[in-house]
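K.L.:
This is a predicted model, with the sequence first.
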Amino acid sequence: MNIKSFVLVSVAALALANCSTPQKTVAQPEKFQLRTFQDSISYAMGISSGENLREMPGGIFNLAVFEKGLKESFKDSLAIELDEAASRKLFQKLNDTMQKIEKIKREEQIAATRAEGTAFLEENAKKPGVVTTESGLQYEVLREGNGEKPGPGDRVKVNYEGKLLDGTVFDSSYKRGEPLVFGVSQVINGWTEGLQLMSIGSKYRFYIPQDLAYGERGAGKDIKPYATLIFDVELLEVLK
């Protein structure tokens, strides 16, 4: 018998053996379902608790011990009793630890944000068409107008779009479909300086260092402390 015939016979024998051998039925686990209000609210509370506990840094929280304490508490049969004073000391220590960790994390984020802004501005200053003023403001002329320039006491009407260095748009009058009117001296320093460089009809791109933007306080949920910002600004009108 040659190799080809042997393979065919072997395959046929294997197929017959499989047909003659009873197949075991493996019970499938029942799909998890929320059947009642009690199920749903319990599951929701579990998710909420889990999300909060997941935020705790590694090394502080032990899920297995937490489950043990939770189950024993429900049974009112605790392996180890913790009096109120002992519990209070534990939670105070946890609070102090979390605050220290958050402080370190915040300082690291601030250092990274400042370093990112500095590096960006250093490279950006080398690009053709980018002008750096004495204050550190950088700007680029996208379109030059020929109207009057506003002074510090004027009000202006502008369209604009603000971005973070990663390209995230955090504010845009274009998206709202409505220009903004404000006093030249009523905005961040980078805008106050930049607007007075523009003629009506101009469109500039401002690269604003953190110290001419929102500095250590940041703004809203998107602008972190010490963030460098980019604005495209279109000067539509100067209002006396």
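P.N.:
Happy to help now that I have it.

K.L.:
make it CA atoms for all contacts and neighbour counts henceforth
P.N.:
OK.

K.L.:
Where does residue 205 sit: helix, strand or coil?
P.N.:
strand (DSSP: H, G, I helix; E, B strand; the rest coil).

K.L.:
Just checking the distance from the lengthiest helix in the chain to the centre of its chain.
P.N.:
Longest among the helix segments of the chain by residue count, using DSSP state H, is helix 84-124. Distance of helix 84-124 from its chain centroid, counting by CA atoms, centre = their mean, to the nearest Å, is 16 Å.

K.L.:
now stretch 209-229
P.N.:
15 Å.

K.L.:
Quick one: residues in contact with the longest strand seen in the chain.
P.N.:
Ranked by residue count under DSSP state E, the longest strand found in the chain is strand 229-239. By CA atoms under 8 Å, 6 or more residues apart in numbering, the surrounding residues in contact with strand 229-239 are 148-150, 154-165, 195, 198-210, 213.

K.L.:
Just the buried residues from those residues, in ChimeraX please.
P.N.:
A single ChimeraX command selects the buried members of the contacts of strand 229-239 (16 or more other CA atoms under 10 Å):
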select :149,150,155,156,157,158,159,160,161,162,163,164,165,195,198,199,200,201,202,203,204,205,206,207,208,209,210,213
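
K.L.:
Restricted to helices, list the contacts of strand 229-239.
P.N.:
residue 195.

K.L.:
So which of the contacts of strand 229-239 are in strands?
P.N.:
Using DSSP E, the subset of these located in strands is 155-163, 203-208.

K.L.:
Out of those residues, which two sit at the greatest distance?
P.N.:
Pairwise distances across the ones in strands among the contacts of strand 229-239 (CA to CA) peak at 23.3 Å, for the pair 155 and 163.

K.L.:
Taking strand 155-163 as reference, get the angle to the longest strand of the chain.
P.N.:
160 degrees (axes from the mean of the first three to the mean of the last three CA atoms, to 10 degrees).

K.L.:
take the one below as the second:
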Amino acid sequence: MQKQIIRNLLLALLFFFGKSSLKAQITQFPFEFNGKHLYIKVQANQSDSLHFIFDTGATGASIDSAVAEKTGISKENRKIVLIAGSGGVKNYTMALHQNLNVRGAVIKNVDLSLVNFSSLSTDIGVKLDGILGYELLNQYVTKLDFDRKIISLYNQITAVDTSGYTAIPFEFSKNILIPRFPVSITLANGETFTGKVMFDTGNTFSLIVSTPFSKYHDFDSKLGKTGYTVGRGMNSFTKDQLAVINSMSFDGFKFGQMSIRLTVNDQAVPKDGYLGILGIEVIKRFNVILDYKHQKIYLKPNQAYSTAFNMEELKVSLSAKESKEFLEKNKTRPGIKVTSSGLQYKILKQGDGPKSTMTERVSLQYTAKLVNGQKLWSTYDNNKPWVHRLDKTLEGVREAVLMMPAGSKWILYIPSSLAFGDAGDGDIPPGAAIIFEVEVLKSAI
């Protein structure tokens, strides 16, 4: 009898906790992902399902103005507000106190901005009915499974299996309700900078660096000018600068070379702290849990984590003048030494082995780049050192290696006169300076 009572009690507890777990997960549904945007189905009041972008960078919900008219979004309860976008400040009509339904998850009393999305729909090639972010995230713990293309919504974080995830605390700024946390980036010249980025699934790039941050740290001279492209804001188009960085890291995660964008704003005041925006090209490499109540993002590498970044959009524009300007500024930086030939170098590690001679074969590991960060060659890619006599390499490399004891690692900044000269060669523009990171493994073979 006692065993039967215990058995019934255990079954009751299992039933209770099973029901509690089901209640804790509000809903689960698929999302569309075209590599740039996440799309979900949303109902506004009693409308049919609408095509919304899910965007952690959206601090307010919005709906296409034409769709609002068709679906009978209330015309009585409206007001005009000013909303700041990348192109400036613009008036928007707000439909107040509306209800949204995301596959059974109800969000009440939402103020919807009425926006004409026709141009944006044309640009992205998808009929866009609206954008939803903070209102959903602030009410539900949200799990994005990029491997299975599924979103799950929960009432509380304790209902979510976070095993294998890394928890990253974040903060909101005073007026912008988008998660921020610190990341570090390393430029082509080896310098590393740390600042806070906004976690923005609606941004289609890897990283956008803010003008105040890039001005404060003089990125223009350290990256070299690469090229320009057009970015689209909600209100207008913007001009962005393209560049390449060596790596980016945060909370134990590290990514290698990637192209980035830098906003261009001549009126911006230099300022440290806020680095910029982390976009979907990085975010899509994780499965993500967003807990706004406790201000934590949970990240777990997914199947796309190790995929190389797409560098095709980077069209480098480099002139001989820009190489000369880079070298002029570089020679004044701490730790830089200059020889009589014009070769610049910085010692990262000084070995204690013998020095090489012109008649011996040497074993080198190296990475070569243009001053704007465009990678040329690297022996590290296949872990196969370069083994030759020094008369088979560039004059600038030869001069440096003859000074380097075995075991040394230096960064060389080689002017065109010690590299490929005014003619250039293949991917190397005329008059281009080259940056070599060289390690002497052995002085003789």
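P.N.:
Arrived safely. Keep in mind that this is a model prediction, so the values were computed, not measured.

K.L.:
Show the end-to-end separation of stretch 75-94 of the first structure, please.
P.N.:
26 Å (CA to CA, to the nearest Å).

K.L.:
for stretch 274-286 of the second structure, same thing?
P.N.:
First-to-last residue span, stretch 274-286 of the second structure, CA to CA: 23 Å.

K.L.:
which part of the first structure lines up with it?
P.N.:
On the first structure, no counterpart of stretch 274-286 of the second structure exists by TM-score structural alignment.

K.L.:
before we move on, what about stretch 382-389 of the second structure?
P.N.:
Going by TM-score structural alignment: stretch 382-389 of the second structure matches residues 176-183.

K.L.:
neighbouring contacts of that stretch?
P.N.:
Counting by CA under 8 Å, 6+ apart, 152-160, 173 sit against stretch 176-183 of the first structure.

K.L.:
Kindly recompute the last result at 7 Å.
P.N.:
Residues from elsewhere that reach stretch 176-183 of the first structure, judged by CA atoms under 7 Å, 6 or more residues apart in numbering: 153-159, 173.

K.L.:
do stretch 41-59 of the first structure as well
P.N.:
Contacts of stretch 41-59 of the first structure (CA under 7 Å, 6+ apart): none.

K.L.:
What residues in the second structure pair up with it?
P.N.:
Under the alignment (TM-score structural alignment), stretch 41-59 of the first structure falls on nothing in the second structure.

K.L.:
With stretch 138-147 of the first structure instead?
P.N.:
Stretch 138-147 of the first structure corresponds to residues 344-353 in the second structure, going by TM-score structural alignment.

K.L.:
For the matching stretch, buried residues please.
P.N.:
Of the residues in stretch 344-353 of the second structure, 344-346, 351 count as buried by neighbour count, 16+ other CA under 10 Å.

K.L.:
next one: that stretch to chain centre, how far?
P.N.:
Offset of stretch 344-353 of the second structure from its chain centre (CA atoms, centre = their mean): 32 Å.

K.L.:
Can you give me the end-to-end span of that stretch?
P.N.:
Start-to-end, stretch 344-353 of the second structure (CA to CA) is 22 Å.

K.L.:
Tell me the helices and strands packed up against the longest strand belonging to the second structure.
P.N.:
Longest strand in the second structure by number of residues (criterion: DSSP E): strand 88-102. In terms of contacts (3 or more CA pairs under 7 Å, 6 or more residues apart in numbering; DSSP states H and E), strand 88-102 of the second structure is packed against strand 38-44, strand 78-85, strand 105-115.

K.L.:
In the first structure, what stretch matches whichever helix or strand comes after the last one?
P.N.:
Once the chain leaves strand 105-115 of the second structure, the next helix or strand it forms, by DSSP states H and E, is helix 118-124. Helix 118-124 of the second structure falls opposite no residue of the first structure when the two are matched by TM-score structural alignment.

K.L.:
how close does residue 410 of the second structure sit to residue 365 of the second structure?
P.N.:
Taken as CA to CA, the span from residue 410 of the second structure to residue 365 of the second structure is 11 Å.

K.L.:
Same check on residue 137 of the second structure?
P.N.:
For residue 137 of the second structure relative to residue 365 of the second structure (CA to CA), the value is 48 Å.

K.L.:
what does residue 95 of the second structure give?
P.N.:
62 Å.

K.L.:
do the same with residue 53 of the second structure
P.N.:
Distance from residue 53 of the second structure to residue 365 of the second structure, by CA to CA: 46 Å.

K.L.:
Next: residue 278 of the second structure.
P.N.:
In terms of CA to CA, residue 278 of the second structure sits 32 Å off from residue 365 of the second structure.

K.L.:
Same question for residue 232 of the second structure.
P.N.:
42 Å.

K.L.:
ditto for residue 384 of the second structure
P.N.:
8 Å.
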